[in-house]
Every structure is written in C-alpha cells, then in structure tokens.
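# this is the structure alone, sequence omitted:
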C-alpha cells in the first residue's frame, strides 16, 4: 500500500495582498514615525515631572489619513480587485471601468461597464453602474450584473448588488486579512481628491518598532 504524504502544502499569499501591502507601506511608515515622536516626547516630559505610569494600549488605535491622487487610487483599486486572476480588465480615470466577456444566452459576449465610486457609511466603496455596453445585445443592467457576478472568484472582495445596480469594493473584507483596518473617507475622481483612512492598533506599531530595533542590533 502506498505511503501517504502528510506534508502540508503552503498556500501562497494572494498576489493582490502583496501588492496591497507594498502600497500601504508608504502610508504606515509616517504613522510609525509619528508614534515614535510622541512616545519620545512623553518620556522626556515624564522624566522631569511625575513618575510615568504604564497604560494598557492594546485596544487603542491611531487613525491615519492618506490623500491619494487618481493615479494612486488606481493602484489601490487594482491591488484589491484587479490583477491577473480576475476575469476583467480594470481601469480608473474619471470613472471606474470593467471590460471582459460574459456568457449570455450560451454565447460569449464582450462587455464594457462604467461606474462612479462613492463612499458608504461603513467605509466601503460603492460603484454606481452608469453605463453598460454589450456587443450585439440589449439586456437590463441588473441582468448583466447578475451574470457578471457569476464570473467572479469567491475570495475576491467584490460584492455585486444587481437590484441596486451597484458593485461594492469590500474594504472591510480586505481589513480582515490585515493587521489594521482600511476604509474610504472621500472620493472625488473629477477633482482628483481621494481620502483613505487607516486604523492602526498601537500594539501593531509597537511590534513593528521592536522588530526593526532587533534587526538593527
């Protein structure tokens, strides 16, 4: 009888997660630098005043705001819902565009879809679909979106609400795989103004500082 191989195969990290981490690294660096500055100032103040007390900060966070250009926002969106493993081409300029093929009535049909992004109350990004073009077919927007949803990978942080004619970029779902939370604050592509918020736990910042310190010793 053949011997079973019990060696576990490592699951590779999704490519979009790598791209997302690299993009956000530039945002996290100044946050950590600011925290170091505040900590140093607090220690200097404590040394000439009352004895310092240790506070529990594991449940505290620092919120950092990143002001992105449309180009940077394009990179962010592409990192989250773009790449080689999705069944469409994604572009962001003065609107968000998807292009690909869907299976309509047993036939592969090329489509282009455009929408305007806006910020939801929970910090996710809603794309209101404003235009859909199908090669040689006329179908309701809700029907096209329902078919479009069937083409998406199950682990993609993208939710399709065909009845509302919306596509939701689930930043809350992305945050579950990160050590910090990301949410949108304001999106105005026409005026090149996009604001993204990062909620970074203090204990995570401290861990990064300790890791960096140990690496330099």
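Looks like it arrived, so ask away. Predicted model only: the values in this text are computed from it and were never measured.

# going forward, measure contacts and count neighbours with C-alpha atoms only.
OK.

# quick check: residue 136 is in a helix.
No. Judged by DSSP: H, G, I helix; E, B strand; the rest coil, residue 136 forms no part of a helix; its state is coil.

# quick one: list the elements packing against the longest strand anywhere in the chain.
Determined from DSSP state E, the single longest strand within the chain is strand 107-119. For strand 107-119, the elements it packs on are strand 96-104, strand 125-134, strand 181-188, judged by 3 or more CA pairs under 8 Å, 6 or more residues apart in numbering; DSSP states H and E.

# what's the longest one packed up against?
Meaning strand 125-134. Strand 125-134 is packed against strand 107-119, strand 166-169, with contacts defined by 3+ CA pairs under 8 Å, 6+ apart.

# as TSV, those strands with mean neighbour count and distance to residue 183 would be great.
What follows is the helices and strands packed on strand 125-134, written out as TSV (neighbours: other CA atoms under 10 Å; distance: least, CA to CA, whole Å):
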stretch	mean neighbour count	distance to residue 183
strand 107-119	17	9
strand 166-169	21	10
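
# before we go on, here's another structure to hold up against the first:
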C-alpha cells in the first residue's frame, strides 16, 4: 500500500514538472515571437533607390530673393543669347522689355497674376499691359512679344488665353537641380519652392 502511494506521488510531481516546463517554454516562445521584427514581403528596393537619387527640401523665399535669382539666371544662363527682357515680382509679376512696332523700338510692361498649377508649374495670367502711350489689346501685344522676344524654351506664351506658363518640370540646371512651385502669394510676400537636388 505504501509502495502504491509512493508511485502516485512520483507521478504527480512528474506531471507537475512537465506542466511547469510547458508553461515556461510557451512563454519563452511567445516572447521571442513578439520581440522579433516581422518583415512582410520583399523590401521596396525601388523606393529606397528613388530616395537616394534625389534630396528634396522646401525653401521659403521673398520676392527680392526670386528677383535676384531671375536676374542671375538671365545674366549667366542666357548670356550667350539675345536677351531683351526683364522679369520681376512686385505687387504683381511684371515682364518688361522692348519689341518692334512699325519699325520702331517700343518699351512695354506686361502685368501678370501668378498661379501655382497642380503639377508645380507656374501660370501667369495677363491683367494689363503698358506700351508707351499706346492702348493696345493684351492679346495683340502678347503676339508681338511672343514673336519677337527670346524667352527660354521652358517658358510658354499662350496669346489666346493671355497667359504665360513657366514649365518648371522642363527646367533643369546644369547640376541637375530642378524645382516645383508650392505657393506664391505676392501680397504677403510668401513664396515656397520645392527643390530637388541629385544625390551624387
């Protein structure tokens, strides 16, 4: 009888030990799974490569900063071309220069209202034009400007809609740097430009 009781006690401790061992192993496995990062699918190598190709940042500029930038571009980048215009930002955007009218040089100032397009390009809607003492329709004057003015290829003049578009998506510096517009508020002097710089 005593031998039977001894076996029962041994069996009890045996099962108690196995149960405890199972609990410890189960908790250990659960903790290991929870603390190990899980990667679902293949890593997006294309995204990483794209991020490494360009550095992107945004700059806040004032009108005087952009006026200086445009002047520098005209002086340096267009120095080997016939340049007969100026572009400045004030209360409005203003394109000024000289064109030929009836065989004479006539100065003009075209005033424009800027607008940021969805693709980051800049559109300027003509609001009025000053051509000496002459009173010319905007579309007629813009036709003269388009036919005579030497503007960069990335600048498009639409005389019917009376707009000028700066196609920034076609404009790249020699370094590969390019830009998109985020905001242009001339009244509050708040201009924001996205800059894309090759990461080389």
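Yes, it's here. Keep in mind that this is a model prediction, so the values were computed, not measured.

# residue range for the longest strand of the first structure in the second structure?
Mapping strand 107-119 of the first structure onto the second structure (TM-score structural alignment) gives residues 104-116.

# tell me the angle of the longest strand of the first structure relative to strand 96-104?
Orientation of strand 107-119 of the first structure against strand 96-104 (axes from the mean of the first three to the mean of the last three CA atoms, to 10 degrees) gives an angle of 150 degrees.

# so how far does strand 107-119 of the first structure sit from its counterpart in the second structure?
Following superposition, strand 107-119 of the first structure is found to deviate from the second structure by 1.6 Å on average (mean CA distance after the TM-score superposition for the first structure).

# next, the angle from the helix ranked longest in the first structure to strand 181-188.
Counting by DSSP state H, the longest helix found in the first structure is helix 15-47. Put simply, helix 15-47 of the first structure runs at 100 degrees to strand 181-188, going by the same axes, to 10 degrees.

# tell me which residue of the second structure lines up with residue 71 of the first structure.
Per TM-score structural alignment, the equivalent position to residue 71 of the first structure in the second structure is residue 64.

# from the chain's centre, how far out does the one helix or strand its match maps to sit?
Element membership for residue 64 of the second structure (DSSP states H and E) is helix 63-76. With CA atoms, centre = their mean, to the nearest Å as the basis, helix 63-76 of the second structure stands 20 Å off its chain's centre.

# tell me what it is packed against?
For helix 63-76 of the second structure, the packing partners by 3+ CA pairs under 8 Å, 6+ apart come out as strand 85-89.

# what's the angle between the strand it packs on and strand 104-116?
Between strand 85-89 of the second structure and strand 104-116, the angle comes out at 30 degrees (the same axes, to 10 degrees).

# for strand 85-89 of the second structure, packing partners?
Against strand 85-89 of the second structure (3+ CA pairs under 8 Å, 6+ apart) you get helix 63-76, strand 93-101.

# residue range for it in the first structure?
Against the first structure, strand 85-89 of the second structure falls on residues 88-92 (TM-score structural alignment).

# same question for stretch 17-24 of the second structure.
Under the criterion TM-score structural alignment, stretch 17-24 of the second structure matches nothing in the first structure.

# burial count for the nearest residue to residue 58 of the second structure once chain neighbours are set aside?
In space, residue 58 of the second structure comes closest to residue 194 once its chain neighbours are excluded; the distance is 4.4 Å by CA to CA, 6 or more residues apart in numbering. Neighbour count for residue 194 of the second structure, taken as other CA atoms under 10 Å: 17.

# dump the residue contacts of the equivalent of residue 131 of the first structure over in the second structure.
Aligned by TM-score structural alignment, residue 131 of the first structure pairs with residue 128 of the second structure. By CA atoms under 8 Å, 6 or more residues apart in numbering, residue 128 of the second structure lies in contact with 110-112, 138.

# is it possible to export the helices and strands packed on strand 107-119 of the first structure to a markdown table including distance to residue 208 of the first structure?
Shown next, in a markdown table, are these (distance: least, CA to CA, whole Å):
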| stretch | distance to residue 208 of the first structure |
| --- | --- |
| strand 96-104 | 35 |
| strand 125-134 | 29 |
| strand 181-188 | 16 |
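
# okay, these, which one's buried deepest?
Among these, strand 181-188 has the highest mean neighbour count (mean count of other CA atoms under 10 Å), at a mean of 20.

# what residues does that strand touch?
For strand 181-188 of the first structure, contacts defined as CA under 8 Å, 6+ apart pick out 117-119, 122-125, 171-172, 174-175, 193-200.

# onto which residues of the second structure does it map?
Alignment note (TM-score structural alignment): strand 181-188 of the first structure is matched to residues 178-185 of the second structure.

# assign residue 85 of the first structure to helix, strand or coil.
Three-state call for residue 85 of the first structure (three-state DSSP): coil.

# quick one: it from residue 91 of the first structure, how far?
Counting by CA to CA, to the nearest Å, the separation of residue 85 of the first structure from residue 91 of the first structure is 15 Å.

# more crowded one of those two?
residue 91 (17 against 13).

# if I look at the nearest residue to the more buried one once chain neighbours are set aside, how far off is residue 107 of the first structure?
Leaving out its chain neighbours, the residue that sits closest to residue 91 of the first structure by CA to CA, 6+ apart is residue 97, at 5.3 Å. As judged by CA to CA, residue 97 of the first structure and residue 107 of the first structure stand 22 Å apart.
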